[in-house]
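Asker: Pasting the sequence and the predicted model now:
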Amino acid sequence: MNTAQLNRMHSGKGFIAALDQSGGSTPKALSQYGVEESTYTNDEEMYTLVHEMRTRIIKSPSFDSEYILGAILFENTMDRKIDGQWTADYLWEKKNIVPFLKVDKGLADLVNGVQLMKPISNLDELLTRAVERNVFGTKMRSVIKEANAEGIRQVVEQQFEVGLQIFAKGLVPIIEPEVDIYSSDKQKSEEILKEEIKKQLSLLGKDVKVMLKLSIPTVNDFYTDLISDPHVVRVVALSGGYAQKEANDKLAQNHGLIASFSRALSEGLFANQSDDEFNTKLGKTIKEIYQASIT
């Protein structure tokens, strides 16, 4: 584990940029960027185009470590290069931004009001490659749609079980049990979720470190006790489908919680923009997310 990166993630000012759309979400991300499916004919062409989009974001002068602490990458992005360097190396060595890797393989079907992670069949090999690529940590997502105590318990137990496997490889896991922002009992789900997370944190060895990525809570400052837990490097928030301004407004009401936005970060960025237009829009977005993250 890189101590400088750990210290930066624990106490630095800023937020995490989520650049990890993958699989089925890649066409949507490209479409929102102005690149339609008719532009490419296979997955390789699609991933080349999305890497070009991410490269443009990362290389932008607006994508600056003054505001951004870390960036989450998709596996295909980790295995590609920017200006002759592996993406993770470019992020840290050129930008002083901590690299993370999305490791989950998508969601299982809805059972007990939740969607667990699908089995990650090649996890050990993927983690080994992540270490070789100088990645600091990982991210994995589950979804909670109903306040079902049994389902939420299963989500959290699965997340921490895989998280311990990741930590054993020398990486810091971002545990992400997302509560659907459109859930009719979102607040109740958050209450159950927090208790299950606290239970799992209490079982960790004293040197184990994790991060948490959670939906912005219904009750402001609801996760303050998780933010201060000695096992937790940082608690970050996903935008969860909120538009950029609403996500920022809600985040700013939660002290110590920082952003890890994806859709809200790339909103308003288009392939046909000039570099000046692109960098200006990205810079404005980054500064607004940063301001919401330092409350």
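Answerer: Right, received. Where do you want to start? Residues are numbered from 1 along each chain as shown.
Asker: only C-alpha atoms for contact and neighbour calcs from this point on.
Answerer: OK.
Asker: Could you count how many residues lie near residue 291?
Answerer: Other residues within reach of residue 291, judged by other Cα atoms under 10 Å, total 17.
Asker: Now for the residue nearest to it when sequence neighbours are not counted, how many residues are close by?
Answerer: Nearest residue to residue 291, sequence neighbours excluded (Cα to Cα, 6 or more residues apart in numbering): residue 252, at 7.7 Å. Residues lying near residue 252 (other Cα under 10 Å) number 23.
Asker: wait, residue 252 sits on residue 295?
Answerer: Yes - under the criterion of Cα atoms under 8 Å, residue 252 is in contact with residue 295, at a separation of 5.9 Å.
Asker: For residue 269, see how far away residue 277 is.
Answerer: Counting by Cα to Cα, to the nearest Å, the gap from residue 277 to residue 269 is 9 Å.
Asker: between the two, which one's more packed in?
Answerer: Set side by side, residue 277 and residue 269 show more neighbours around residue 269, with 20 against 13, by other Cα under 10 Å.
Asker: Can you point out the helix or strand that includes that one?
Answerer: Using DSSP states H and E, residue 269 sits in no helix or strand.
Asker: same check, this time on residue 141
Answerer: Judged by DSSP H and E, residue 141 forms part of strand 137-144.
Asker: which stretches of the stretch 51-200 of the chain form strands?
Answerer: Secondary structure of the stretch 51-200 of the chain by DSSP state E, counting those that start in this stretch: the strands cover 68-73, 81-82, 85-86, 98-102, 114-115, 137-144, 172-179.
Asker: what angle do the first one and strand 137-144 make?
Answerer: Angular relation of strand 68-73 and strand 137-144 on a 0 to 180 degree scale: 70 degrees, by axes from the mean of the first three to the mean of the last three Cα atoms, to 10 degrees.
Asker: Below is an additional structure, to be compared with the one above:
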Amino acid sequence: MNQKHFDKMKNGQGFIAALDQSGGSTPKALAGYGVTEDQYSNEDEMFDLVHQMRTRIITSPAFNSEQILGAILFEQTMDREIEGQYTADYLASQGIVPFLKVDKGLADKENGVQLMKPIHDLDETLRRANERNIFGTKMRSVVHEPNEEAIKAVVDQQFEIGKQIIEADLVPIIEPEVDINSSDKAKSEEILKDEILKHLNALNDDQYVMLKLTIPEVPNHYKELIDHPNVVRVVALSGGYSREEANKRLKDHIGLIASFSRALVTELNVNQTKEQFDAALQAAVNSIHDASVNKNK
């Protein structure tokens, strides 16, 4: 484990940028950026275009280590270069901690949750992540309804794979997202916290995880997780909230920082000039940073 990166993630003031849209969500990400499906004819061209988008974001002066602690990458991005360096090395050279999305997407909804699909090549992915100087990983499940047994299954799966990632000397970001449209979001979050705490309390002293969670309904609901000795950091996803709404909600939670994806890039467009693009990204970075570090006491 890279101790410098660990210390930054543990103590730094800022947020994590999620730039990890994968195959299934890439067309939607490109469309939001102003690149329509008739502008590419195959998957290779699509991934070339999304890498151009991510390169433009990462190399912008607005994407700075004073406000951004880390960035989550898709596997394709990890294997590509920015200014002659592999993406993770470029990020690290700018003082930003690199993470890798390792899940293969969601299984079908069952009993009010979506587990992760099997990750058959995880060992090989983790080997390559270490080779590319990745610090940690991210994997996502979704909770739709407050079903205790199903939520337990989600958290069990996350921590089972998380321990495999720890064994590979990486720090897993465990992400059991609660759907913001859940019929009883607060109840789901109560059950989720209890299940996560059971697993955290069973970890050894030298086993560390991060958590990526939906901004909860009750202020400081996850404070016990934030303060847990085995937790490096708890970060929040925007989950479909607008940036304004996500930032407003985030300010009610001391110690919780952002890890936004769509809410970070929603006003960026392929047709903007460099000045327009950098200004739009800087405005987003400023607002998300402010919500992450300036809390309502």
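Answerer: Looks like it arrived, so ask away. Remember, it's a predicted structure, so these values are computed and weren't measured experimentally.
Asker: What's the TM-score once they're superposed?
Answerer: Scored against TM-score structural alignment, normalised by the length of structure 1, the superposed chains reach a TM-score of 0.99; 294 aligned residues with a Cα RMSD of 0.4 Å.
Asker: re the thing from before, rebuild the strands of the stretch 51-200 of structure 1 as CSV, extending it with mean neighbour count.
Answerer: Converted to CSV, these look like this (neighbours: other Cα atoms under 10 Å):
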stretch, mean neighbour count
strand 68-73, 25
strand 81-82, 17
strand 85-86, 14
strand 98-102, 27
strand 114-115, 26
strand 137-144, 24
strand 172-179, 26
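Asker: out of these, nearest to residue 273 of structure 1?
Answerer: strand 81-82 (20.7 Å; Cα to Cα).
Asker: who touches that closest one?
Answerer: 55, 87, 90 (Cα atoms under 8 Å, 6 or more residues apart in numbering).
Asker: In this structure the second one contacts residue 75, no?
Answerer: Going back to what we said before, that points to residue 87 of structure 1. No - with contact defined as Cα under 8 Å, residue 87 of structure 1 does not reach residue 75; the gap is 10.5 Å.
Asker: Give me the more crowded residue out of those two.
Answerer: residue 87 (25 against 19).
Asker: nearest spatial neighbour of that one, skipping sequence neighbours?
Answerer: With Cα to Cα, 6+ apart, the residue lying closest to residue 87 of structure 1 is residue 81, at 5.1 Å.
Asker: before we move on, what about residue 214 of structure 1?
Answerer: Using Cα to Cα, 6+ apart, the closest residue to residue 214 of structure 1 is residue 237 (5.0 Å).
Asker: how many neighbours does the one you found have?
Answerer: 24.
Asker: before we move on, what about residue 200 of structure 1?
Answerer: 16.
Asker: Likewise for residue 95 of structure 2?
Answerer: 18.
Asker: wait, what's in contact with the residue lying closest to it once chain neighbours are set aside?
Answerer: Nearest residue to residue 95 of structure 2, sequence neighbours excluded (Cα to Cα, 6+ apart): residue 65, at 5.4 Å. Listed by Cα under 8 Å, 6+ apart, the contact set of residue 65 of structure 2 reads 94-96.
Asker: Same question for residue 122 of structure 1.
Answerer: Contacts of residue 122 of structure 1 (Cα under 8 Å, 6+ apart): none.
Asker: separation between it and residue 225 of structure 1?
Answerer: Residue 122 of structure 1 is 34 Å from residue 225 of structure 1, by Cα to Cα.
Asker: Then residue 153 of structure 1?
Answerer: Taking Cα to Cα, one finds residue 153 of structure 1 at 19 Å from residue 225 of structure 1.
Asker: Show me which of the two is the more surrounded one.
Answerer: residue 153 (19 against 10).
Asker: Show me what that one lines up with in structure 2.
Answerer: Per TM-score structural alignment, the equivalent position to residue 153 of structure 1 in structure 2 is residue 152.
Asker: Excluding covalently adjacent residues, which one is nearest to its match?
Answerer: Here the residue nearest residue 152 of structure 2, using Cα to Cα, 6+ apart, is residue 195, at 6.1 Å.
Asker: do residue 60 of structure 1 as well
Answerer: Nearest one to residue 60 of structure 1, counting by Cα to Cα, 6+ apart, is residue 279 at 6.2 Å.
Asker: same question, residue 102 of structure 1
Answerer: residue 139 (4.6 Å).
Asker: Pretty sure that neighbour sits against residue 178.
Answerer: No - with contact defined as Cα under 8 Å, residue 139 of structure 1 does not reach residue 178; the gap is 11.9 Å.
Asker: Against residue 212 of structure 2, how distant is the residue nearest to residue 180 of structure 2 when sequence neighbours are not counted?
Answerer: The shortest distance from residue 180 of structure 2 to any non-neighbouring residue, by Cα to Cα, 6+ apart, is to residue 239 (6.5 Å). Separation of residue 239 of structure 2 from residue 212 of structure 2 (Cα to Cα): 11 Å.
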